[in-house]
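**Q** What would the 3D arrangement of this be:
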Amino acid sequence: MAITVKLLDKPFNPGACVGPFTSAHPGLGAVCSFVGEVRGEDGVEALELLHYDRMTVRGMERLARNAAGRFALMGLIIVHRTGIMLPGESIVLVSACASHRRAAIDAVDYCMDHLKADSWFWKREKREGNWHWVEPRTADHADLARWSE
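**A** The predicted structure is shown next:
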């Protein structure tokens, strides 16, 4: 089972990641990908994600291993941006391939719920020229709780 985790400080093209990832897993029955982008709604001018590199990369790798152990995957890739991003730029890509669709879909959902509510990033948004810290929403925590054992 191949796992790839990347933490980037520059823009990336999700399609350029998913194509080779899918091609590297011949015989897959399903691939599921999620791409999160900076929303420009409600006056958001920019988004910034700060992190502590050593903790973040290790946490992302642990999350990927947990997902791989929980779901019958052939491969998993997690790519996450940091730094300042503008509306329309990709923040995150999670892609999983498996023999069957449910494992791929659930693995991506599991990873995203953890990245949204229990991750290693400090997030703030810029609106009307001012920066404001953003905390996970109640719904993000409820989504994460679904995976409790």
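
**Q** all contacts plus neighbour counts: C-alpha atoms, from now on.
**A** Will do.

**Q** OK, contacts around M60?
**A** 5, 78 (CA atoms under 8 Å, 6 or more residues apart in numbering).

**Q** Nearest to the spatial middle of this protein, which residue is it?
**A** In the chain, the C-alpha closest to the average C-alpha coordinate belongs to V92, at a distance of 4.3 Å (CA atoms, centre = their mean).

**Q** could you measure G129 against I91, distance?
**A** 21 Å (CA to CA, to the nearest Å).

**Q** Between the two, which is the more surrounded one?
**A** Counted by other CA atoms under 10 Å, G129 and I91 do not tie: I91 has more neighbours, with 24 against 11.

**Q** Now do the helix or strand hosting that one: everything it contacts.
**A** Secondary structure from DSSP states H and E places I91 in strand 90-98. Here strand 90-98 makes contact (CA under 8 Å, 6+ apart) with 11-14, 18, 22, 25, 28-38, 72-82, 85, 104-105, 107-108, 111-112.

**Q** A helix includes G75, no?
**A** No: under the criterion used here (DSSP: H, G, I helix; E, B strand; the rest coil), G75 is strand, not part of a helix.

**Q** Could I get the contacting residues of it?
**A** G75 neighbours (CA under 8 Å, 6+ apart): 1-3, 25, 68, 96-98.

**Q** can you list those residues in JSON lines and add distance to G59?
**A** Compiled in JSON lines, the contacts of G75 are given as follows (distance: CA to CA, whole Å):
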{"residue": "M1", "distance to G59": "19"}
{"residue": "A2", "distance to G59": "17"}
{"residue": "I3", "distance to G59": "14"}
{"residue": "H25", "distance to G59": "25"}
{"residue": "A68", "distance to G59": "14"}
{"residue": "A96", "distance to G59": "18"}
{"residue": "C97", "distance to G59": "21"}
{"residue": "A98", "distance to G59": "23"}
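
**Q** Could you also give me the structure for this next sequence, so I can compare it with the first?
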Amino acid sequence: MSSPRVFIQAADFDLATEVAALRADDKRVGAVCSFVGIVRDRNDGDAIASMELEHYPGMTEKSIEAMIDEAHRRFDILGARVIHRVGLLHPLEQIMMVAVISAHRGQSFQACEFLMDYLKTQAPFWKKEQTPEGSRWVDARVDDDAALARWGIEAGNA
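**A** Next up is the predicted model:
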């Protein structure tokens, strides 16, 4: 049985630990590409005190698993792992991680970017920011849809 690839959790994570688990002493691995997202303290010019993330348990994991399967079809990768935190987060806290392993760096870079573009537009998460003026839901952005479109996937969120 293969190890889990998608983790939706409130707890923080350690990048080195997650990459080590993904690699699991696989001697074929020649490259690891990772991206860690951090909660920003500003968005659209406004100060952000906190961000709260919600999701549909089960549906979110299934959606991200399907995109990892698609990354395996498109790129010559050996594995991928996605962690996305939910609940209340504050500026400078880690919000998510994508890590991809492959024999060569190019495939890892491309697959990591592909998965990031998907997560930004298609993963079923809802984000609410707390600003000095009150709370607001974060809307999809046209530029995120354009990033996904370069992979041949139309989003139509924004």
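
**Q** TM-score for this pair?
**A** After superposition, the two chains reach a TM-score (TM-score structural alignment, normalised by the length of the first structure) of 0.92; 149 aligned residues with a CA RMSD of 1.7 Å.

**Q** one step back: okay, and the strand holding I91 of the first structure goes to which residues in the second structure?
**A** The alignment of strand 90-98 of the first structure onto the second structure (TM-score structural alignment) covers residues 94-102.

**Q** Mean deviation, that stretch versus the first structure?
**A** Here the mean offset of stretch 94-102 of the second structure against the first structure after fitting is 0.7 Å, by mean CA distance after the TM-score superposition for the first structure.

**Q** Pull the most distant pair out of the contacts of G75 of the first structure.
**A** For the contacts of G75 of the first structure, with distances taken as CA to CA, the pair at the greatest spread is H25 and A68 (14.8 Å).

**Q** neighbour count winner among those two?
**A** A68 (20 against 16).

**Q** Distance check, the more buried one against E45 of the first structure.
**A** 36 Å.

**Q** And H25 of the first structure, by the same measure?
**A** From H25 of the first structure to E45 of the first structure the distance is 39 Å (CA to CA).

**Q** any idea of the angle whichever helix or strand comes after the strand holding I91 of the first structure forms with strand 90-98?
**A** Remark: after strand 90-98 of the first structure, the chain's next helix or strand is helix 101-117, criterion DSSP H and E. For helix 101-117 of the first structure against strand 90-98, the angle by axes from the mean of the first three to the mean of the last three CA atoms, to 10 degrees is 150 degrees.

**Q** can you pull out the helices in the first structure?
**A** Assigned helices in the first structure, in chain order: 14-23, 53-70, 101-117, 138-145 (criterion: DSSP state H).

**Q** which bit of the second structure covers the last one?
**A** Equivalent residues of helix 138-145 of the first structure are located at 142-149 in the second structure, counting by TM-score structural alignment.

**Q** returning to that earlier point: between the contacts of G75 of the first structure, identify the one with the most neighbours.
**A** Busiest of the contacts of G75 of the first structure [other CA under 10 Å] is A96, holding 32 neighbours.

**Q** what comes into contact with stretch 7-26 of the first structure?
**A** So stretch 7-26 of the first structure is contacted by 31, 33, 35, 57, 74-75, 77, 79-83, 89-90, 93, 95, 97 (CA under 8 Å, 6+ apart).

**Q** change it to 6 Å
**A** 79-83 (CA atoms under 6 Å, 6 or more residues apart in numbering).

**Q** Which residues belonging to it are considered buried?
**A** Buried positions in stretch 7-26 of the first structure, judged by neighbour count with 16 or more other CA atoms under 10 Å: 11-12, 14, 18, 21-22, 25.

**Q** Stretch 80-95 of the first structure now?
**A** 80-82, 84-86, 89-95.

**Q** And that stretch, end to end?
**A** 12 Å.

**Q** hmm, back to that, so what's the residue nearest to the centre of the first structure closest to, chain neighbours aside?
**A** H80 (4.5 Å; CA to CA, 6 or more residues apart in numbering).

**Q** Now check the one you found against the second structure: what is it aligned to?
**A** Going residue by residue (TM-score structural alignment), H80 of the first structure aligns to H84.

**Q** ok, so what distance separates that match from I38 of the second structure?
**A** For H84 of the second structure, the distance to I38 of the second structure - CA to CA - is 11 Å.

**Q** Same check on V32 of the second structure?
**A** Per CA to CA, V32 of the second structure is found 20 Å from I38 of the second structure.

**Q** if you count what's nearby, which of the two comes out ahead?
**A** V32 (24 against 15).
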